[in-house]
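# my questions concern the predicted model and sequence given below.
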Amino acid sequence: MKVCLLTHSYPRFPNDTTAPFVESTAETLQKHGIDVTVLTPDTPRFAHTPADHAVNLQTYRYFFPRRLQLLGYSNTLVNDCELKRYVYLLAPFMFLSGIFHLYRLHRKHRFDAIHAFWLLPNGFIGAVLCKVYKIPLVITMQGSDMFVAKQNPFFKWMAIWTLKHTAMVTSVTPTFLPELAALGAPSERRCLIPNGVDPEVFPPPSHKQLAALRKKLSIPAGDLIVFALGRIVFKKGFDFLVQAFPLVHEEVPNVTLIIGGDGTDLSRLKTMAKALNVSESIRFTGTINRTDVPDYFHLCDIFTLPAIFDPKGNVDGCPNVILEAMACGKPVVASGISGIPVVVKNNETGILVEEKNVKQLAAALVALLTNKPKREQFGRAGQQRILNELTWDKVIEQIKDVYQHSVKNTS
C-alpha cells in the first residue's frame, strides 16, 4: 500500500524536537510494509537531506523569498492562543502550492490513501485531491487544528467541507469527538487512536551519566527531582506548576524542579519564580536536545505536566512527553483533561488533578515525593502499560486497520 502523509510540522534537522510523533508514525508505517511519502512545506530552517530519513521526504515551496515561509513548525499561533496576522496572507499560497505538489506526487506514485495530520491546512489539501481521484482521506487530529477551525467562518466552512470528504478521522483525545460530530463527521467515521512511543529510544543511562547531568544542573546530591517538559506556552500549565512549587518545597525541602523547553512565557515564569522565592530550586534549561531528553527523564523522580484549556479554549490532545516519561518508568502527575486520561490511569500509573488547581497539584506531588514505594509502583505500571498498549508498533497496527477499512469502503 502506498500512502502520502501530509503535515506542516516535521523534524527540520537532526535532533529537532518539532513534531517527532509525525516522523515516528511515518517511519514505523514504513517498517510495517507501507510505502510512505511525507509531504511538508519548506521552511528556512529545513536542513534535512533525503539520506536523513527512512521514508521519502518531500518539501514544497509556497512563498518567495524563502525567509518569508513562516507557517507551520509551531510558528502559526501566538502563545498557542491566536493566529498570527501573517497567517491570513500566507495560508492561500500554502493551500494552492500544497494541492499542486500533492497532485504531482500522486501522478508519480498513485497513492492508495492520503493521511493528513491536522484538519487544517493539511486535511483540506488532501480532501481536494481525494475528491478528484476517489481515494480515501484519513485525518489525525492532534489539538490545535480544532482551535484553528473555530477562528473564523471561512476556516469553519473549510473544516466542514473537508470532513464531508474524509473517510476516517482519528483523534488522540476524546475531547474532539463531539466537536467533530458538530462539524458533520458521523460516529462511524471517527475514532480514538492515541500516539505511541518507542521505548528503545529511552534506554537508561549509566549512573555516571546521571551524576554528570545532576552536576551540570547544580542539583544537590540528595535532592528529589520533579521534571516538566514542553513548549513554554500558557496551555502547558507551567504557571500553575511554579505557583504550586512553594507549597511543595515547604513540605519537601530537598526537591528541585526542572522545567525544560523554550517559548514566549519563559522570562515571565522566571520572574514569577523569583517573586515566589523558589528560583534557587528551579532549573529552567531552555530547549533540550532530543538526544539528551532520555537522560532527563531517567534523572527525575516524577514527571509532571499540569496542562490546561487556555483562555481561548485551545488545549493539547495528548502530549507525547507523558508517554515518554512512562516509557522510562516514571510516575506522572498531570491534569485530567483532554487525552491525558487515555494514557495515564489515575492512582495506577500516576495522579490526575483538576486543571489550574494549585493546591491539588502540590498535594499530588508531595504525596509521591514522600512515598518512594508508590512512585516505583506507579512507574512500573506505567512502563508496562506502554509496552502492552502504547508502543508505536501497536498504534501503527490500528492505523493500518483504518487504512484498509477506508480503502475498502472507498473502492
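Perfect, I can see it now. Numbering: from 1, shown residues only.
# C-alpha only now, for contacts and for neighbours.
Will do.
# burial count for residue 247?
18 (other Cα atoms under 10 Å).
# list the contacts for the residue lying closest to it once chain neighbours are set aside?
What sits nearest to residue 247 in space, not counting adjacent residues and going by Cα to Cα, 6 or more residues apart in numbering, is residue 362, at 6.1 Å. When contacts are counted by Cα atoms under 8 Å, 6 or more residues apart in numbering, residue 362 touches 244, 245, 247, 248.
# could these be laid out in TSV, adding distance to residue 263 and secondary structure?
Below are the contacts of residue 362 laid out as TSV (distance: Cα to Cα, whole Å; DSSP: H, G, I helix; E, B strand; the rest coil):
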residue	distance to residue 263	secondary structure
244	20	helix
245	20	helix
247	25	helix
248	25	helix
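# now flag whichever of the residues you listed is closest to residue 339.
Closest to residue 339 out of the contacts of residue 362 is residue 244 (23.0 Å), distances taken as Cα to Cα.
# putting a second one here so we can go through both:
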Amino acid sequence: MKFHFLLTQDLSSPGGLGRYLPWAKELTRLGHCVRISATHSNYKALHRKKLVINDVEVEYIGQMHVLKKGSKKTYYSLLRFVWVVLNATLRLSWAAMKYPTDVIIVGKPHPMNGIAGILGSKRWRCLLVVDVDDDEEYSGNFRHGWQRKIVGWFQKKLPIWADQVTTNTHYMRQKLQGFGVPLSRVYYLPNGVEPARFPPISAKKIIALKNKLGVADKKIIVYLGSIALVNHPLQLLIEAFIKVHRSDPETTLLLVGGGESIDEVRSIVKEKEIESSVILIGRVPPEEVAKYYAIANVSVDPVYDDLTARGRCPLKLFESWICGVPFVTGDVGDRRLLAGDPPAIKICKPGDPDSLAASIIEILNNKELADRMIELGKERVKEFYWDSLIPRFLRELVSLRTF
C-alpha cells in the first residue's frame, strides 16, 4: 500500500520525531511505500527540502505556523500568520493531490493538513485517517480566540469525515465519541518508542557530560520536553524542586528543550534564587537526548489535572523507560493505565508541588525502589515498541477496505 502523511510540523519536533516518523518507518519496514509532506519550523534556513529517511520519502513544502531558531520559538504577527497558514494549506493540498496513494494520514486535525487531506482523499478515492494526539483546542498557545475556535471546529468535524481516527489517549477516544464519531472507527494507538534511538550510553560518555555540566557529584532530576509554560507547567516542577533541594542540597535540575518560555523560566529560576542548582540546556539534537536520560536519577513530567494533560500521552514516559530512568508524573488521563500493574512509574497528586517533591525524594533516597521501577519500566516498554504497535494498526486499517 501507499501511505501519505500530511504534517503541520517537522520531523525534529516532539510529535514528528517521536510519533509520525517512527510510524512511517515501521510501515516501510513492513513493505509499504510511505511519503511525508510537512511544514518546517525554519523553512528558509532549510538547505534540503527533499530527503529520504529509512526509505521514507520526506518533502518539506513550506513554513510551519511558528518559527523556531535554536532554542527559541516565536510567533508571527497576525497578517504574517494568516499568510503562512494559507500558503501551507495550498502547498499541502497540492502535495496531497499530486501523489497517488491508498491511505492519507492527517497528523493532527489542523486546518492546513485537514483541508489537504480531504481534497487528497477525494482525488484518489483513498482512505482518510485522522490522528488526534492531543486535545488541540486546549493544548495550543493561541494568540486570538478565533484561532482556538477554528482549530476546535476542525478537531470536532474532521474526524467525522475520516474513515478511521487514531488517538493516543482514552480521554480523546471518549471525546471523539462525543463529537459524533462512532467508537468502531476510533483506534487507540498510544505513543511508542524506537529502541534504535536510545542506545546504551557508555560510562565514559556519562562522566564526560556530567563533568561538562559541572554536576559530577550531583543527583540529577531531568525534564526533557518543550519549555512552554502555556501547556507544560514547569513552574510546578520548579516549586517542587525547591523542596527537593532543601531536603538534599546535592541535587540539580536539568531542563532540556526549547520553546517560547525559556526567558520566562530563566526569570523564575533567578527570582527563586536557585540559579546555581537549575541548568537550562536548551534544545539538543535528537541523537543527544539519550545522554541526558543516562545521567539522570529521576525523569519528571509535571502536570495539572487539566484538559491538556488528559489529552496527552507523554513521550518522555516511554523514553525514560527504555533509558532506565525512574519516571514521576501526576495521576491524570491515561498515566495510571500506562504504568501497568505493578506500576512502572511513580504517580503523584497532579498540580501539587508537595506531592511531586515527595515522590522525587522517595526515589532519590530509596535505591531499591528506583531499581525496581527501572526493571519494571524496561519490561513494560516492550509493549510500546513501534514494531509491535503498527502491525496491529495495519490489521485494523485493512479491515476497513480491500485494496
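Yep, it's here. Here the structure is a predicted model, which is why all the values come from computation and not from measurement.
# please, which helix or strand holds the residue nearest to residue 247 of the first structure?
helix 358-369 (DSSP states H and E).
# farthest-apart pair in the contacts of residue 362 of the first structure, please.
Between any two of those (Cα to Cα), the greatest distance is 6.5 Å, for 244 and 248.
# before we move on, back to that, the residue nearest to residue 247 of the first structure -> the second structure?
By TM-score structural alignment, residue 362 of the first structure lines up with residue 357 in the second structure.
# can you tell me how far that match sits from residue 339 of the second structure?
19 Å (Cα to Cα, to the nearest Å).
# one more: residue 147 of the second structure?
Relative to residue 339 of the second structure, and taking Cα to Cα, residue 147 of the second structure is found at 35 Å.
# who's more crowded, the two?
More crowded of residue 147 of the second structure and residue 339, by other Cα under 10 Å: residue 339, with 19 against 14.
# number of nearby residues for the nearest residue to the more buried one once chain neighbours are set aside?
Closest residue in space to residue 339 of the second structure, ignoring its immediate chain neighbours: residue 345 at 5.6 Å, by Cα to Cα, 6+ apart. Residues near residue 345 of the second structure, counting by other Cα under 10 Å, number 25.
# which position in the first structure pairs with residue 345 of the second structure?
Match for residue 345 of the second structure (TM-score structural alignment): residue 350.
# which residues are in contact with its match?
Per Cα under 8 Å, 6+ apart, neighbours of residue 350 of the first structure: 331, 332, 333, 334, 344, 378, 379, 382.
# excluding chain neighbours, what is closest to the equivalent of the first one over in the second structure?
Think residue 331 of the first structure. By TM-score structural alignment, residue 331 of the first structure lines up with residue 326 in the second structure. Setting aside the residues directly before and after it, residue 326 of the second structure is nearest to residue 298 in space (Cα to Cα, 6+ apart), at 5.2 Å.
# need the counterpart of residue 265 of the first structure in the second structure.
Correspondence of residue 265 of the first structure to the second structure, assessed by TM-score structural alignment: residue 261.
# try residue 248 of the first structure
Aligned partner of residue 248 of the first structure by TM-score structural alignment: residue 244.
# what sits closest to its match if chain neighbours are left out?
residue 357 (5.6 Å).
# ok, the one you found to residue 142 of the second structure distance?
Taken as Cα to Cα, the span from residue 357 of the second structure to residue 142 of the second structure is 31 Å.
# now the helices for the stretch 301-411 of the first structure?
With helices called from DSSP state H, counting those that start in this stretch, the stretch 301-411 of the first structure shows them at 320-327, 340-343, 358-369, 372-389, 392-410.
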